[in-house]
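*Asks:* Can you look at this prediction? I've put the sequence above it.
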Amino acid sequence: MTTEDADADAASKHVLQQLSDTVYACSSLSPLSSRPGNFVYRGVLVHPLSAKDEDPIRTVIIKHCTTSTSEDAPDHIASRADGPNFEELLLNSIAHFSPLTDPSILIKVPRLNLLDEASNIQVLEDFIDTTGLKSMLLSPEASNLLPSSLEAIGFALGSWLRAFHMWAAAPEQAALRAQMWQSDPMRKTKYLFTYHGFLKVLEMHPEVLEGHREILEKIRDTISKEYGRPSTEDDENLGLIHGDFWSGNILLPATPWREPPLLDVPNKLFIIDWEFAQFGHRSNDIGQLIGDLYERKLYGNVETVAPVMEGAIRGYGELSEEMAFRIAIYVGVHLIGWYNRRPRKGPKVVPSHVILEGLTIGRDFIIKGWEKDRKYFENSALTSLFRRA
């Protein structure tokens, strides 16, 4: 047994033991994902729990973190100095957030059922019989969805995200925001995964970087200083953000999305994984969603993402020109960052000429966004972004 396997085995036994005397005692745990020091399971409850107007609750999602300080956290994965307290406050607060007035769409976040701070264990609502938006878009069945349905999914996500940003900026959430202003390490982690690394990728492709290093270094350094400043509310574009808003953290029921919906049966979406929530630039959220979708078209030739992307931009609504350019910069950074996430072997390996094309587009999005070259973007894949500005 490897050290990693031994750690995983010890973690699952610890979780089972810690929950054994609670109503969330589990007969078994199924690993869903893990990275060193962080484990996510689906637990089968020993005793199903009754739920108002719903079927009994038979499974839960369990998250367990064994690293408690940013120094211990591997791969620059930071954890908050105050443990999971902020996520508890956020999830409990957002449980009362119902932004969309359209009765045909229901968007939910997971309910936090139990928080064991001493053991770093969270028990969360399990959205059963769901699939990730990412998996859905990549599946053969995606082509059976009408473009109007795909655009409606994007529109619902964009509308929800805009409403969430506005809800988080309201006076009622002042205490929630204040929690994030205390040297939040998730901002550092977000920076390390995005703006910190894009230039290193381009350095491995000098034909893309040649003639552009100086301006790209200036952009990186300027945004690095922004991340290093203490959080304040002086900038209207800063606020509480999800921090990891991509298609893998968006779930849909296994039942097909219907457009128009069936009578009294709303279409549903679920937004999960709030660990990266932070006080940051709102362009990070909408930019990550757009970048994630466009990445799949650019590098994977997945055409079904286009109407989702258009719908998300339309749903998010009117943008200032400054915000539109900042979103474009983030999308460019995201497209370059794909290189570190790319498939290394197997049938999904991307040809080198496609990689270079994607990196070049990412580079140009960053530079043209910084230079506020609106004419360039009006003839780009982000043209609809600038119709909203």
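*Replies:* Here it is on my side, so go on. Residues are numbered from 1 along each chain as shown.

*Asks:* Every contact and neighbour count from this point should use C-alpha atoms.
*Replies:* Will do.

*Asks:* So for the helix ranked longest in the chain, what gets flagged as buried?
*Replies:* Counting residues, the longest helix found in the chain (DSSP state H) is helix 147-169. Buried residues in helix 147-169, defined by neighbour count with 16 or more other CA atoms under 10 Å: 147, 149-165, 167-169.

*Asks:* what does stretch 73-80 give?
*Replies:* 73, 76-80.

*Asks:* Just the residues contacting the longest helix of the chain, thanks.
*Replies:* Identification of contacts with helix 147-169 by CA atoms under 8 Å, 6 or more residues apart in numbering yields 97, 99-100, 105, 107, 173, 177, 239-241, 257-259, 282, 286, 304-305, 307-317.

*Asks:* Pull out the buried members of the residues you listed.
*Replies:* The neighbour count (16+ other CA under 10 Å) marks 97, 99, 105, 107, 177, 239-241, 257-259, 282, 286, 304-305, 307-317 as buried among those.

*Asks:* which ones among those residues are found in helices?
*Replies:* Per DSSP H, the buried ones among the contacts of helix 147-169 map to helices at 177, 286, 305, 307-316.

*Asks:* Mind putting those residues into JSON lines with distance to Ile366?
*Replies:* Shown next, in JSON lines, are those (distance: CA to CA, whole Å):
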{"residue": "Arg177", "distance to Ile366": "29"}
{"residue": "Ile286", "distance to Ile366": "16"}
{"residue": "Val305", "distance to Ile366": "22"}
{"residue": "Pro307", "distance to Ile366": "23"}
{"residue": "Val308", "distance to Ile366": "22"}
{"residue": "Met309", "distance to Ile366": "19"}
{"residue": "Glu310", "distance to Ile366": "20"}
{"residue": "Gly311", "distance to Ile366": "23"}
{"residue": "Ala312", "distance to Ile366": "21"}
{"residue": "Ile313", "distance to Ile366": "19"}
{"residue": "Arg314", "distance to Ile366": "22"}
{"residue": "Gly315", "distance to Ile366": "24"}
{"residue": "Tyr316", "distance to Ile366": "21"}
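
*Asks:* Which single one of those is nearest to Asp221?
*Replies:* Nearest to Asp221 among those is Ile286, at 22.2 Å by CA to CA.

*Asks:* Which residue is the nearest non-sequential neighbour of the closest one?
*Replies:* The spatial neighbour of Ile286 that comes closest, neighbours along the chain excluded (CA to CA, 6 or more residues apart in numbering), is Ile327 at 7.1 Å.

*Asks:* pretty sure that neighbour is in a helix, no?
*Replies:* Yes. With DSSP: H, G, I helix; E, B strand; the rest coil as the criterion, Ile327 is located in a helix.

*Asks:* Next up, a structure to set beside the first:
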Amino acid sequence: MENKTEEIKNAVRKELEGTEYEVSSLTPLSGGTANFIYLARLRKPLSGGVNQVVLKHGEAYVALHPDFKLEMVRCNIEEEGLRLLSQFPAVISPPYEVGTPKLYHFNSQTSTQVQEYLPNATNLKAYALANFQGPTTASTKPQCLQLGQSLGRWLRGFHNWSDQPDNQGLHKLFAKNTAMRSIKKAINYDQLLGRLSMFPAILQEHKGTLEQIVAMATAELGDESKLSVIHGDFWTGNILIPNAPLDSDEAVPIRIIDWEMAQVGVRAEDLGQAIAELWQLKLYKQINAALWIIEGFVSGYGKVDSDFMFRVLIHVGAHLICIGSTTPGWGTPEDGQDIAKAGRDVLLNAWKKNAEAFRGHDLQHVLG
């Protein structure tokens, strides 16, 4: 595997020789699993003085798990999607300016992209783990609320923008990403039944309800006329922010990255995935600031009906059971079981639309 990784790195370097994107150095970037991603220093700056970019190279498999095969169309969808999304203005909620990365170049023959690099950036998950563990000061709460609100406003703006008649090209493009849509449903819902054997004491007695939830998720995808444009992988790892204090007086750029899972799907799942991953920071690492970001995020997204928000919570619960309970390196098997139990309770109460169960709950703000 190591030899293959080095081989791809050298091939990407050679591919760009003689172009304006010829590199003097390539440094692997962490955070992604599906693709080979590098920070590239260019031999000559681009117009505007840009001398560092992100190189993203895709293969027909998951980079960290070569036996997991992926369709290459995902790379073309991300490339064309970023070009279309360049028409979607950044959402400015001072001090935050939230948008998508600029795409400089794409080679459709090799599936190599050159994207904007956000200097000194980290993802929101890593930022929270580095800065919000332990006691937090009173000044942290308004900063976290503001950050969450900016992300919620961006997501609502993106959803609304993609619905406009002039932007239906995005819907048609993302509708082609059926393979990634199937993977998303399999990971988040079909896998619920597989977790019965992993957590029998927690889940077995609810097998019938879990089967109904899986059937619902399957039926939702059966009528494409009812599906909408979604990011498809909207979580803390795909939100890049500067690795600096939040109390900045200057504009703070935030970039929403990794668009190869973009699809037409169930809109509540974009919110549910982000909320689930933020809540995991509280459940595993006792990071209270994550709850403030959730509160701001829901507020920023704006008013929706209760059915929508119960569907959000269903996804939160499913995500915790299927993904959060087995996140590598986060805790002990007992911790994973506690996460599965928390997810189960949210899932079942959301399925029953039991609003009372969320009064005083960590996720009470999701229902308003």
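*Replies:* Alright, I've got the coordinates. Predicted model, so just to flag it, every value in this text is computed and none were measured.

*Asks:* Now do the strands in the stretch 101-250 of the first structure.
*Replies:* With DSSP state E, counting those that start in this stretch as the criterion, the stretch 101-250 of the first structure has strands at 105-108, 112-116, 121-125, 130-132, 238-241, 250-253.

*Asks:* Now Lys176 of the second structure. Nearest residue, chain neighbours left out?
*Replies:* Lys176 of the second structure sits nearest to Gln263 (CA to CA, 6+ apart), 7.5 Å away.

*Asks:* Map that neighbour onto the first structure.
*Replies:* Aligning on TM-score structural alignment places Gln263 of the second structure opposite Gln278 in the first structure.

*Asks:* Check whether that match really touches Gln182, as I assumed.
*Replies:* No. In this structure Gln278 of the first structure lies outside contact range of Gln182 using CA atoms under 8 Å: 10.7 Å.

*Asks:* who has more neighbours, those two?
*Replies:* Between Gln278 of the first structure and Gln182, Gln278 has the larger neighbour count (other CA atoms under 10 Å), namely 25 against 14.

*Asks:* and for the longest strand seen in the first structure, what are the contacting residues?
*Replies:* Secondary structure of the first structure per DSSP state E: the longest strand is strand 38-51. The contact list for strand 38-51 of the first structure (CA under 8 Å, 6+ apart) reads 8, 11, 23-34, 56-67, 126.

*Asks:* Helices along the stretch 1-150 of the first structure, start to end?
*Replies:* 3-19, 85-94, 133-138, 147-169 (DSSP state H, counting those that start in this stretch).

*Asks:* Would you format those helices as JSON lines with distance to Arg363 of the first structure included?
*Replies:* Putting those into JSON lines (distance: least, CA to CA, whole Å) gives the following:
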{"stretch": "helix 3-19", "distance to Arg363 of the first structure": "38"}
{"stretch": "helix 85-94", "distance to Arg363 of the first structure": "35"}
{"stretch": "helix 133-138", "distance to Arg363 of the first structure": "25"}
{"stretch": "helix 147-169", "distance to Arg363 of the first structure": "25"}
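
*Asks:* which stretch among these comes nearest Ser231 of the first structure?
*Replies:* helix 147-169 (13.6 Å).

*Asks:* Could you list the buried residues of the longest strand of the first structure?
*Replies:* 38-45, 48.

*Asks:* picking up where we left off before, closest one to Met186 of the first structure among the helices of the stretch 1-150 of the first structure?
*Replies:* Closest of those to Met186 of the first structure is helix 85-94, at 11.5 Å (criterion: CA to CA).

*Asks:* In the second structure, what range does that closest one match?
*Replies:* So helix 85-94 of the first structure sits over residues 76-85 in the second structure, by TM-score structural alignment.

*Asks:* Next, the mean deviation of that stretch compared to the first structure.
*Replies:* Here the mean offset of stretch 76-85 of the second structure against the first structure after fitting is 1.7 Å, by mean CA distance after the TM-score superposition for the first structure.

*Asks:* buried residues in that stretch?
*Replies:* So, applying 16+ other CA under 10 Å, buried residues of stretch 76-85 of the second structure: 76-83, 85.

*Asks:* Can you give me every residue that contacts the aligned partner of Asp364 of the first structure in the second structure?
*Replies:* Counting by TM-score structural alignment, Asp364 of the first structure lines up with Asp345 in the second structure. Contact analysis of Asp345 of the second structure by CA under 8 Å, 6+ apart lists Gly317.

*Asks:* how much space between Asp345 of the second structure and Val62 of the second structure?
*Replies:* 32 Å (CA to CA, to the nearest Å).

*Asks:* would you turn the strands of the stretch 101-250 of the first structure into TSV with distance to His205 of the first structure?
*Replies:* Listed next are these as TSV, based on distance: least, CA to CA, whole Å:
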stretch	distance to His205 of the first structure
strand 105-108	41
strand 112-116	45
strand 121-125	43
strand 130-132	33
strand 238-241	32
strand 250-253	33
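
*Asks:* So which of these is nearest Asp221 of the first structure?
*Replies:* That would be strand 238-241 among the strands of the stretch 101-250 of the first structure, by CA to CA, at 18.6 Å.

*Asks:* Which strands and helices lie in contact with that closest one?
*Replies:* With contacts defined as 3 or more CA pairs under 8 Å, 6 or more residues apart in numbering; DSSP states H and E, strand 238-241 of the first structure has these neighbours: helix 147-169, strand 278-281.

*Asks:* Export these as TSV, with columns for distance to Gly291 of the first structure.
*Replies:* Below are those laid out as TSV (distance: least, CA to CA, whole Å):
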stretch	distance to Gly291 of the first structure
helix 147-169	13
strand 278-281	15
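
*Asks:* Among the ones you listed, which comes closest to Arg374 of the first structure?
*Replies:* Using CA to CA, the nearest of these to Arg374 of the first structure is strand 278-281, at 20.8 Å.
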